[in-house]
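Asker: sequence? don't have it. structure:
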C-alpha cells in the first residue's frame, strides 16, 4: 500500500479532533497492552517449538560410547555375577533369574508402530515383560505407557534421551533420571526403581567407566538391570537368529534384551510370535523382573504435586506436537501462497509492462487526455514539505488547478502556500476534521471533472499529472493508481521501504491491473473521475484506509481501476522504527476494516462482482493472512539451526530468499531502478518481516477486541524532491515571516 497522509483521525461530528489528555494512570495501564498479546503469543509459540525440539531432538544428549577401560575397580562378584546389580544403600549385590524364568526386556520405546504389536503378541500368550522407556518417547506416547502398566508389564528407566552416562557428571545423571521419571509419572502415575543404562551389555563387561555410574544410580535408589542374552534385533539378523539368541540352554533363567523402538522391528514381532509358545511349551514362564526374583513390585504410585507436575509435562509435550503440526501446515500454506504470489506477479506484471509499452498502445478512444485537472493536496502541519509539494505541481506540463486544503494546521502550512503566490494555487482552510473530510471539501470546490489526489509530503515529476490522467481516455476507467516511490531511500529503513514499494506495491499493482481488481489507489498519487466519486459517496470516514475503501467502492460500482507506471510520485517514508510502526499499524488495521466493510462483494454478481470473487480474496490472502504467517519461515530457520537438519533448513531458507531476490530484481528492472539497494534485501527479510508480523498481529488484536485506532501524525523533514527537478529556493522562518536565505 503506497503512502497515505499522516494526520490525526477526526471524530464523526467534525470540528476539532483534539481530545483531553488521558489521565497518567490510564496511559500507564494502556501502554503495556500494546505489546502484551503479540509478545505473549510469540513467547508461547517459541516455547512450544523449543519444547518440541527438546523432546524430539537429541541435541542435549551425548551419544559417544566410551571405549572399554580397565576393570580393576569393579568387584569380582559383579563381573562374575548375574545381570541384576543392586548397589542401593551402599551394598554390592548381584542377582540372577531363577531357572525356567525368562524376563523379556524391550529398550528405547514406546514406539507408536511397534510397541502395540509387541504388546499384542505378549497379551496373546499371557506373557509379561519389562519395558525400559526413554523420557522423550514416553512424553510423546503416554497412552502406550498406560497400556503397559494396565496389562501388567513392568516399566524401567532408560534415561531421558539415551546418552552414554559415563560421560555425565552426577548432576547430569540426576537430570536424566528425574526427567525420565517425570515423563513416567505424567504418563502412568507411577515411579519405578528399575534402570538400564544405554549401551549396556553384560555384567562381565562392566569396567572402571561404567561401574561408578552403577554405584551412583544405586545410591539414588535404582536397581541396575543388564542382560544375559542380547538378540541384536536392531541389526535385523533374521527371525531364526533372534530366536536362537533369545533361547536359554538347559532350562536356565535369563534376561533377554530386545527392542520395541528405534527402527523397523517387524522381525522382533515375528520372533516373539514363535518364541513365546515354543518356550512356554518347554515350561518357561515369561514374567516381570520382580515376579521372577520374588521381590516387591518396582512400581510406586505417585500423587499430589509430583503427579500433577508429570501430567503438566506430558500435556505440554502433547500440545507442542499439536502446535508444531499446525505451524508446519501454516508454513506449507505460506510457502504455497508466497510462491503462487511470486509466480503470478512475475507472469502478470511482465504482461502488463509489455502491454502498456507497445508502440501502438492506447488507453482508450478519447485519448490523449488534455483537459485541465484539479489537484487536491490535503495538508495537516506540513510546513516542512508543502512548498516542495506545491512547486512540483506548478512545474508540471499539464494544465491544472491546485487546491491545498489546510486541515486545521497549527504550523502555518496555509500561510506558507499563500505567501508563495503561485498561479492556479488556492488554499481552503477548515477546522481539523481528518483527511477524508478535507478531500471531500476539495472535491466540492474543484473546477474540473478529473481530480488528482496526493499527500502534502509528496512531490510530482513534471509529467506525473499528464501520465496519471491518460487512462481516462477509456470512459470505463473511474480511477488511476500512480507509481509511488520512496524519496528518502539512502537510510537503511528507507532502503527497506524502497524495496517494499518497488517489489511489493508496484509489482502487485501491475498484477492487479491485469486481473482487473486493483485494491488501492495510493494516497500519494491517484486520480478519479468526479462522477465516479459522487456515485460512491466520496471519500468515506468509515475506515482508516480511505484510499483502499474508496477503491473497493469503485470496483463494486462497476468502474475500472488501472495502474499508470509512468505517473511517478516521490514520497517521504518514515525514518524511524516507531514512525514506521505507526504508519503500518494504521494501514493494516484500515485494510482489515475495508475488507470487512466490502465483504458482501464476494456474493455480488455481474461485472462489479469480479472484485469480490478475485480481488477481495487476493487482498485477504496476500495482505493480511500471508504476512501474518510469513515469520514462520524465520522461526523454522532458527528451529532447524538449533535442532536440525541444519543443511536442509538453511538450504530451504536460502531458496525462499533466492525466489524473493529474483522477483525483487525483476521489479527493479521493470521500474528502471538501480539494483544497489537490493544489497539490504536479506537483512530486510529477517528484520522487516518480524516488524510487519507484530504490526499485523496487533491489528488483528485491535480488530477482534473492538479497539479503535486514531490517526498518528508522522514527523517530516521535507528533504524529498523529484529526481531531475530544479532545487527550490530555501526559505527561513514560517508563516508571513518567511524570507529567502542569503
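Answerer: Received it, and whenever you're ready, just let me know what you need. In this text, all values refer to a predicted model and were calculated from it rather than measured experimentally.

Asker: rest of the way, CA atoms for contacts and neighbours
Answerer: Fine.

Asker: neighbours of the closest residue in space to residue 723 that isn't next to it in sequence, how many?
Answerer: What sits nearest to residue 723 in space, not counting adjacent residues and going by Cα to Cα, 6 or more residues apart in numbering, is residue 461, at 7.5 Å. Counted with other Cα atoms under 10 Å, the neighbours of residue 461 add up to 22.

Asker: presented hereafter is structure B, for comparison with structure A:
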C-alpha cells in the first residue's frame, strides 16, 4: 500500500502563489498608470520654487544645491517622443526622422521596452537617444517614494537589458513646461534627481495627444525667431497619425530656416548614454521574462475562463434540455405500477449499527408484494448483524463473513439471493415505501439491465448538509437524466440500484478492482450491451458526511475510484453500440467535467482574485452575480423536478467560498495519487444515525403498524402474497423454484 502523497500540496501552494504574483505583475504593468493624456491634477498645486518654474527645460536638481537648468542653443530643436515604444507608431516616426536625417530623444515606458526591445535597439542604432518615462507611466507627484524608486530602477534595467545602455534623462509623465511644475511635482523631481537623473521638461508642448490636426501640431512645435526648444510629442498612447504627418511638415520647414534636429544630450554637449553594467542587464532580462510570462498567463487564463464558461453553458443547456426530454418521456410512458417479479434486496454492511435498523425496517415496510432482504455483515465490530437479528423481522436474512470489502459482501448476498431482480442497497439508506416498486418498473423492458434510483440527503441541517443536498439534486440527478437520454449512464449508485440477475452474471458480479465498485459495475453492464436507466421516482434517503473531514474522505474515494473505473473501461472509447456511447459520451463527459476542468479551477480562482484587484470591479461583480443567478435558476429547476422546496437556495452562493474549492482539491489529490500509481485505502465514514432520525420523523405517516418501535412483525400482519416465499424458506427449498406468490390487485402482472 503506497502512502498518500503530501508534498504536492506545498508545490500546489507555491505554484498558485507564483501564478498570483505573475498575474499581479501583469496587472501592475497593464492596468496601473495611463498614457497619452494631459497633466493630471496635483495633490499640492502650489508652484515650485522660482528657480524651477523660471528655469529652462533641462534641470539638474539636488538637496541644498541651487537649481541648474539649461535649454537648447539657438536654431536647435530637440524633438522628444513620450510613451513608446509602440509597434505601430514608433517605426513610422523613425522612418520619417530617417528620411529627413533628424535625430530625436525617445522617453520610453519601461514595460513597453520589455514588450518591444527590438524597437529600443533600433532607436539607438539610428542615432537617437532613450530616456526614462517610468515603468508604468505613473504620476510621480502622487506615487509613494518606494514606488517611484522601483519605477526608475525597473525602467533603467529594462533599457539596459534591451540596449546595453543606461538612461540618464527622465521625462516625468504628465509633465509640461517648467512653469507648470507644482510643489508636489518638485518634491518628486528632487527624488528622481537624487537617483542621478536629469529632469527633462519641455519648451513647446504640441498637445498632439488631443489630435488637433497635423498643421496645428506643427505650428505648436515652431519656436519664435531663432530660439532653440525642447519639443514634446508622443509616439504611443493612441492614434499618432497626425503626429507623423506633422513631422513631415515641421522638419523641412525648420531646416529651411537653418534649424538642426538633435538629441537632448547632443544639444547640451553631453556624452551619449553610458554603458550599462552586467548586473543591470541581467536584472532587466529576468524581469522582462517575468513580465512577459505574466502577460502570457493572463491571456491564457482569460482564454481558459472563456472556454470554461462556454463548456459550462453547453453542459447546462444539455442538462436542461435532456431533463425536459426525460420528463416528457416519463410522462408519455407513465402507467400504473406493475408487479414484475419477486425482488431480492442485498444490504452489505460494515459497522452500520447507527442506521441498519432503519434501513431494514424501510425495506421490509415496502409496499412491493414480494421482497426478501439479505443483510451481509462484512466483519462488523459494532454488532450490526446482532442488531438486525434482534429485530426479528420475517423475510430478513443475515449472512456473516470475515471482512473482505463491499464487493465481496455484495457477491455473497447475490449468490444467496433466490430472485432474478436484485436491488443493491447501502447500509445507511432508508427507502420510501414505494421506492422498490418504482425502482424495478423499468425492468419490464427486457433490454434494461440496471436502474438507478434517486438518492436524497437525509441530514440537510447546517450549511454542509444543504450544500450536499443541492449537489445531489443539481449535479447528480440532472446528470443522470442526461446520461439516461444519451444512453451512457456511468454509475448506478450503491445507495439504491436495481439489476437483472442475467446482467450481473454476464459481467461476472461486482468487481473489487476499483474503489468505486458501483461505477465499475455499471460501466461493465453497459459495455455488455444492457441498457441502464434512471428512475427519479424511486427515492431513498442516505446519510451524507457531517464534517468536512468526512466529506473529504468520501469524495476522495469516489473521485479516485471513478478515475480507476474510467481507466479500466477506457477501451469503450473504441467500441460500438452502448459500449461506444459509454466511452465517447460518458467517459468523455467525466474526463472533461469531473477531471480536467476541476484541475484548472485553482488557477481560475487565482485569476478571479487577480480580477478583484486589477480589473473593473463592476465587470467582475456583474460576472459573478450573473454566474450565481444562472446557478440559482438551475438549482430551482432541479429542485422543482425533484419535488423539493426552494428554501436551501439561499446557501448556494456560499458554496463558492468553501465547498467548491474542497471538491476541486479532491480532484487534485486523486489525480496526483493516480499518477503516482498508488492504491488508496478504504476511507469509511463514521455514521451518526441521520438516516435513522429521518426515518423516525416519517414513521407515523408511512410505516405499517407492525413496524412501530414497540411491535414486531407478525405473520398474520404480512401481505398474503409473501407468505409462500417465507414458507419455502422455512422448508429449505433453496433458491430455485421458490415462489413469491401472486400479486394482489394493487400490483397487477405485466
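Answerer: Received, thanks. As the structure is a computational prediction, the values presented were derived from the model and not from experiment.

Asker: any chance you could compute the TM-score here?
Answerer: After superposition, the two chains reach a TM-score of 0.88 (TM-score structural alignment, normalised by the length of structure 1), with 698 aligned residues with a Cα RMSD of 2.7 Å.

Asker: re earlier: so what does the residue nearest to residue 723 of structure 1 match up with in structure 2?
Answerer: Alignment note (TM-score structural alignment): residue 461 of structure 1 maps to residue 432 of structure 2.

Asker: is it true that residue 558 of structure 1 touches residue 605?
Answerer: No - counting by Cα atoms under 8 Å, residue 558 of structure 1 stays clear of residue 605, with 10.8 Å between them.

Asker: helices of the stretch 351-500 of structure 1, start to end?
Answerer: 386-394, 413-420, 435-445, 464-469, 492-499 (DSSP state H, counting those that start in this stretch).

Asker: tell me which of the ones you listed is the most buried.
Answerer: Ranked by mean neighbour count under mean count of other Cα atoms under 10 Å, the helices of the stretch 351-500 of structure 1 are led by helix 464-469, which reaches a mean of 25.

Asker: what's that helix in contact with?
Answerer: The contact list for helix 464-469 of structure 1 (Cα atoms under 8 Å, 6 or more residues apart in numbering) reads 369-370, 396-398, 450, 452, 480-482, 526-527, 564, 566-569.

Asker: element containing the aligned residue in structure 2 for residue 102 of structure 1?
Answerer: Counting by TM-score structural alignment, residue 102 of structure 1 lines up with residue 77 in structure 2. Per DSSP states H and E: residue 77 of structure 2 is located in strand 76-84.

Asker: what do you get for residue 90 of structure 2?
Answerer: In the assignment (DSSP H and E), residue 90 of structure 2 maps to helix 89-99.

Asker: tell me roughly how far whichever helix or strand comes after that helix lies from structure 1 on average.
Answerer: Going down the chain from helix 89-99 of structure 2, the next helix or strand is strand 104-108, by DSSP H and E. With mean Cα distance after the TM-score superposition for structure 1, strand 104-108 of structure 2 departs from structure 1 by a mean of 1.9 Å once superposed.

Asker: and residue 82 of structure 1, what's its match in structure 2?
Answerer: Looks like residue 82 of structure 1 aligns to residue 56 there (TM-score structural alignment).

Asker: how near is its match to residue 45 of structure 2?
Answerer: Here the criterion is Cα to Cα, to the nearest Å. By it, residue 56 of structure 2 lies 20 Å from residue 45 of structure 2.

Asker: more neighbours: which of these two?
Answerer: Neighbours were counted for residue 56 of structure 2 and for residue 45 using other Cα under 10 Å; residue 56 has more, 22 against 13.

Asker: hang on, the earlier thing: go ahead and confirm the residue nearest to residue 723 of structure 1 touches residue 396.
Answerer: Yes - applying Cα under 8 Å, one finds residue 461 of structure 1 in contact with residue 396, separated by 6.9 Å.

Asker: same drill for residue 558 and residue 605 of structure 1, tell me which one is more crowded.
Answerer: residue 558 (18 against 12).

Asker: helices along the stretch 151-300 of structure 1, start to end?
Answerer: With DSSP H, counting those that start in this stretch as the criterion, the stretch 151-300 of structure 1 has helices spanning 170-188, 210-219, 239-246, 266-281, 289-293.

Asker: the helix or strand encompassing residue 584 of structure 1 corresponds to what range in structure 2?
Answerer: In this structure, residue 584 of structure 1 sits in helix 577-597 according to DSSP H and E. Mapped onto structure 2 using TM-score structural alignment, helix 577-597 of structure 1 spans residues 548-568.
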